[in-house]
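Visitor: one predicted model, sequence on top.
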Amino acid sequence: MQQIKHIRIREQGAQQRTFHAFELFGTFMLGIMAHELKPVMPTAVGVLPERRWTNPKGVTNQTKNVMLVRDTHLLFAALGALQLLAKKADVWDEGIEQLFKDNTAIVTEQDDNRRKREELLEQLVRVVAKVEVIQFGFAKTEESVARVEGAMTHYKQVQQERYDQMLASADMLKNKSIEQDLSIAAFQEDFRAAVDREARADLTEKRKQTEAELEVQLVKRSIEKLRWEEEQKTITLRGEEERKKDEYSTQKHHERVAFETAQKKAADLELLSQQEESNLRQQQQKHKDEKELLELRLKSDERRAEIGLQEAVERAKIEEEGKIKAARENEDVNTRMMQAEQAEKRAQMLAAIQATAEVASDWVHTVFSSATNLALLIGSIVTCLGGIYLVREMAILLREQLNKRLGRPSLVRMTNRRGTMQQVGIGLLRLLRLRPPHGAEFNDVVLHPRLRQQVMRLADATSSAKKRRMPLQHAMFYGPPGTGKTMVAQRFAEYSGLEYAIMSGGDVAPLEEQAVTELHKLFRWVHRSSRGVLLFIDEADAFLASRKNTGMSETMRNALTTMLYHTGTPSSQFMLVIATNRPHDLDSAILDRLDESVEFGLPDIDARKGMVQLYYDKYIAKPLRLPTVSAATTMLRKPPREA
């Protein structure tokens, strides 16, 4: 994902296509520059040693070290990043859904708590109002009771006074009974009026108490309403503050990202300019060094050729003079020897002719003198001719049956395809350590460290792709003859777990009209393999040459088209490896199908020492039971023991 985030995608017009891109709405294209992609994702960029194309004016151009973008690498990297983002999006969706559920539960709980608080406040307000009304009624009742008690006390005093008066003046009371009855009736009326007034006062108090409760409830409700409005305002203000805070933080984040992007862009531009300058300097220095080396090599070759020519002329002159001098000195002796040899040869030839004629005449006379001998002669001749014809036909039939049994096309010169029992036997030998284990295929191969690293990287990638049943990459091995391309291809196939089939490009041209049929048969044979096949084509430029060559025959064009047909679709069944020492002669369509190119240069001094040591240990030291070069070197490096 980090690599994909740093890939720079450019946009330009469809008529100015200069990089690997795809069309967008037919007018603009989105694409990636190969030299910009290489520092970010090195494995997604391949380098071809040379590529040719023709411009609209018909002029052929040539470019060396062309960088190509691998679509499959970018595609699978993008798919991997997309799968990772999809997994993270699933986690985010689950988290957001859980957050929504938690927020809903929290809001529901807050509403329940607010409703409970409102109900509790209403109950408290109701209880407080009731208590206040009861206290007010109780106070009124106490006042009424106190007033009644005062009235009763006053009444008792009045009655006591009246009783005293009644006792004092019994006679007067008796005389005034009618007046007393009247006073008692008046008192009763007054008492009833007082009781009625008290009842009316109680009703008034209750009405006032009810009105007070109603006013208290209205006041409490207005207080709660004001409180709820204040809470809503507080929540709104808090949400507004959080929103402003989020907007501010988002704005700051965008500004920081924009600043970082600008800084990174400036750094990338500076790094790109530095890399371009460095590449230009390296290319100029390389061209200068190559030019100087080529001039020195040309001068050395010219000088060597002049010296060799002078030596050959002098040697030929001396030999001719010696021959002429010897012939002049021994002219008579040579003449006599030649005459004697001619006479002896003539006598021997005449004797041989005479003896042969005598034997032939005796044999003819013996044969034709007897009918039995003549019949035997004719029968022997017929029998010999029939035997020769039968042997020839049986050989042809046997060859056809072997080809049918083995299933190997005539183009394949060498293969390591083995049966199930052979595979089991090899596994048993490796288990018993009588055969080197898997991974030791390159132990006896001497390569330059950089070349070995490149070959092992490609072999590991091929082995991993084979295990995952992914499309295998095609490669090109190019370099001078005798640098180990075929041997590396064989060990490459064994290390990767593939079978290999080796063919030569020079075997296609002699087949003429049968070349296409044999190529189809070859690929059918390749696709029948259960382990996969590495098809190695040696001297590939013999029939995979550029179709722009006017001297190419129609059969070779058909063979090239057949090869392009079978290699046009990526396959996990076979891997194509071509070897050539003239990569610039290959067809452009073949070059487009190649994902890797590996250069096999001449070995340096260390590699040559390694090869000498390897062959000495293998063919001299081990057969003669001598110490190997490495053991002898170790013994020489040990310090001498002290006496």
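Guide: Yes, it's here. Numbering: from 1, shown residues only.

Visitor: going forward, measure contacts between C-alpha atoms and count neighbours the same way
Guide: OK.

Visitor: who are the packing partners of the helix or strand containing Lys101?
Guide: Using DSSP states H and E, Lys101 sits within helix 71-168. Judged by 3 or more C-alpha pairs under 8 Å, 6 or more residues apart in numbering; DSSP states H and E, the packing partners of helix 71-168 are helix 2-5, helix 177-329.

Visitor: so how far is the first one off the chain centroid?
Guide: So that's helix 2-5. With C-alpha atoms, centre = their mean, to the nearest Å as the basis, helix 2-5 stands 13 Å off its chain's centre.

Visitor: try this one next to it:
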Amino acid sequence: MFGRKKQPEPERPSSVLNTPAQSSGNSVTGFDPSALERAAKAARELDASKNSKSAVELIKVQETTKQHEAATKRAEYDAMSQQMQLQRAEKEGEEARKTLERKSQFDRDREDYKDKLDRKKLVDQLQAQKEMQEAGLRRQEEGVLKQEKLRRQTLEYEAELRQKTELARVKAETDGKIKQERVNHDLLMEKLKVEAKEKKEAMIQSVKDGMELAGKGINNFLTDKEKLRNTAFTVSALAVGIYTAKVGTGVLGRFIEANLGKPSLVRDTSRITVSQFLSEPVKSGRQILGFNDAKKALEGIVLEKSLSTQLEKIAVATSNTKKNRAPFRHLMLHGPPGTGKTMFARNLAQNSGLEYAILTGGDVAPLGRDAVTEIHKLFDWAHTSRKGLLLFVDEADAFLRNRETEVISEDVRNALNAFLYRTGTETDKFMMVYASNKPSQFDGAITDRIDEMVEFGLPGAEERKNMINMYIDKYLKTPAGAWAKKVVMEGITEEDIEAVVTQTEGWSGREISKLAIAWQSAAYGTEGALIDAATFKAVVAQQSRSNELKGMWLDEALAEKMARDK
């Protein structure tokens, strides 16, 4: 058809109708026009058909339906695309959140690691500073030792120079005197001869004159009988008076020393003196006449109930022991400082009819070799008491240490032996009361002499509340002294006092007493002696800090002591 050789027509399926175009075959280009021919034929048949317009309309409707279906599918595709975008956005948000969490965790880990590094760096710096300070202190100590050594060497050298200079001066003066005496030897000898001759003549003349006067006096005395009698009586009376005065002075001195004199070891005593009797006649009269009540031994002391009962029994027993002249029992009061040991010992003596004397264990060691003598004087003085003496040894562990485990000097050892000798037997003359914070350090011979031990513990909540109220009455509401001004307490409630009871846990009675004195001082620092709730609480906080600081100092001192012992 196009002037080319026709290709043979491929075999067609039997279901397809043969058309003229099919029989004619394909063109050279490979295009099959049979479909177009069939379409044209169908179009001609359709145009010739009566239902051609209906068919066209039907085709249009079908096409519109297909378009609607395609639009619906596109809408579904768009919805699915949006849903996929939303899912993708959610996944991206979740990934971003996880990334942010991982980043935050990483930042926290990094900050923690940085903080650990900073802490370690600070600890290393503090350790380095401590080592530098210790090295500086060692260098200072070495420098001080070197300076002290140089100073001693300088002093020794100066002393040696002074000695040499003095020897040289003395030698020079001696040599000069020898030379001068050798020069003036003849003149000195002549002078001495003249002076000796004059002294001899004067002595001979004095002897002659004295013999003449003595002879005349003896002659006159022997010839007068009345003078002889008076002389003999006067000499005898003079001899008797001298002897009596000597003996009486010794006896009076010993009496004054035993009864009025106070041994050097005694810090405080209730032994009545003239000045005390004149200043406090009522109190002194009660002591002299023996007006006392053993139940008042705990007056002004706030203690735990069972401890109060035990101490009251001891007070009554001591009073009855004194009345029946039976041997006294010796006590040990042990516990933390400031818990009322000294106060009870003093009240026990005053209300059981005894006199009391207080000494401290730290006063013995400084006496050295005189410690033994002073201890014997102390017990001799105690034996002169007509009522009986309560001898209270405060801080007794400073002197009565264990001889087997402690390193003590020979003087202290001798003093301890003297003390043990004077307290070895029962007596109705004195009663020993020991007070110690560390009773485990006592020598075994001392603990063997102790008849009863009483432990004073720190006050509990009820005891602290009673103490606080007692000291508020004593120092704030009704202070002692005619000129003392009462403190005005403004806005301080019972809840404030209860808070103080809680804050003072672990405090001793002495510390609570100092707290009340601090309140009084704070009030007296104002114009109208006023203390309000804020000042009340501030004083408690300040005292708490002070007690904590003291505790830290004590712990550091104990740690240093343990380190030195190691």
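Guide: Noted; the coordinates are in hand. It should be emphasised that the depicted structure is a prediction, and the values quoted were computed from it without experimental measurement.

Visitor: please state their TM-score.
Guide: Overlay of the two chains. TM-score (TM-score structural alignment, normalised by the length of structure 2): 0.38; 239 aligned residues with a C-alpha RMSD of 3.9 Å.

Visitor: and the next element down the chain from the helix holding Lys101 of structure 1?
Guide: That would be, after helix 71-168 of structure 1 and using DSSP H and E, helix 170-175.

Visitor: picking up where we left off before, let me know the angle separating the helix holding Lys101 of structure 1 from helix 177-329.
Guide: Interaxial angle, helix 71-168 of structure 1 versus helix 177-329 (axes from the mean of the first three to the mean of the last three C-alpha atoms, to 10 degrees): 170 degrees.

Visitor: rewinding a little: nearest approach to Ala465 of structure 1 belongs to which of the helices and strands packed on helix 71-168 of structure 1?
Guide: helix 2-5 (21.2 Å; C-alpha to C-alpha).

Visitor: what comes up buried for the helix or strand immediately after that closest one in the chain?
Guide: Remark: after helix 2-5 of structure 1, the chain's next helix or strand is strand 10-13, criterion DSSP H and E. Within strand 10-13 of structure 1, the residues scored as buried using 16 or more other C-alpha atoms under 10 Å are Gln12.

Visitor: elements contacting strand 10-13 of structure 1?
Guide: On a contact count with 3+ C-alpha pairs under 8 Å, 6+ apart, strand 10-13 of structure 1 meets strand 28-32.

Visitor: just to revisit the earlier point, minimum distance to His520 of structure 1: which of the helices and strands packed on helix 71-168 of structure 1 has it?
Guide: Among those, helix 2-5 sits nearest to His520 of structure 1 (C-alpha to C-alpha), with 40.7 Å.

Visitor: including mean neighbour count and distance to Thr633 of structure 1, could the helices and strands packed on helix 71-168 of structure 1 go into JSON lines?
Guide: Formatted as JSON lines, these follow (neighbours: other C-alpha atoms under 10 Å; distance: least, C-alpha to C-alpha, whole Å):
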{"stretch": "helix 2-5", "mean neighbour count": "11", "distance to Thr633 of structure 1": "48"}
{"stretch": "helix 177-329", "mean neighbour count": "13", "distance to Thr633 of structure 1": "36"}
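
Visitor: what about the helices in the stretch 251-400 of structure 2?
Guide: 274-279, 281-289, 305-323, 341-350, 371-383 (DSSP state H, counting those that start in this stretch).

Visitor: swap that for the stretch 451-600 of structure 1, please
Guide: 485-496, 515-527, 554-566, 588-592.

Visitor: about what we covered before: now for the helices of the stretch 251-400 of structure 2, which one comes closest to Arg422 of structure 2?
Guide: Arg422 of structure 2 lies closest to helix 371-383 among the helices of the stretch 251-400 of structure 2, at 7.1 Å (C-alpha to C-alpha).

Visitor: tell me what that closest one is packed against?
Guide: When contacts are defined as 3+ C-alpha pairs under 8 Å, 6+ apart, helix 371-383 of structure 2 sits against helix 225-259, helix 410-422.
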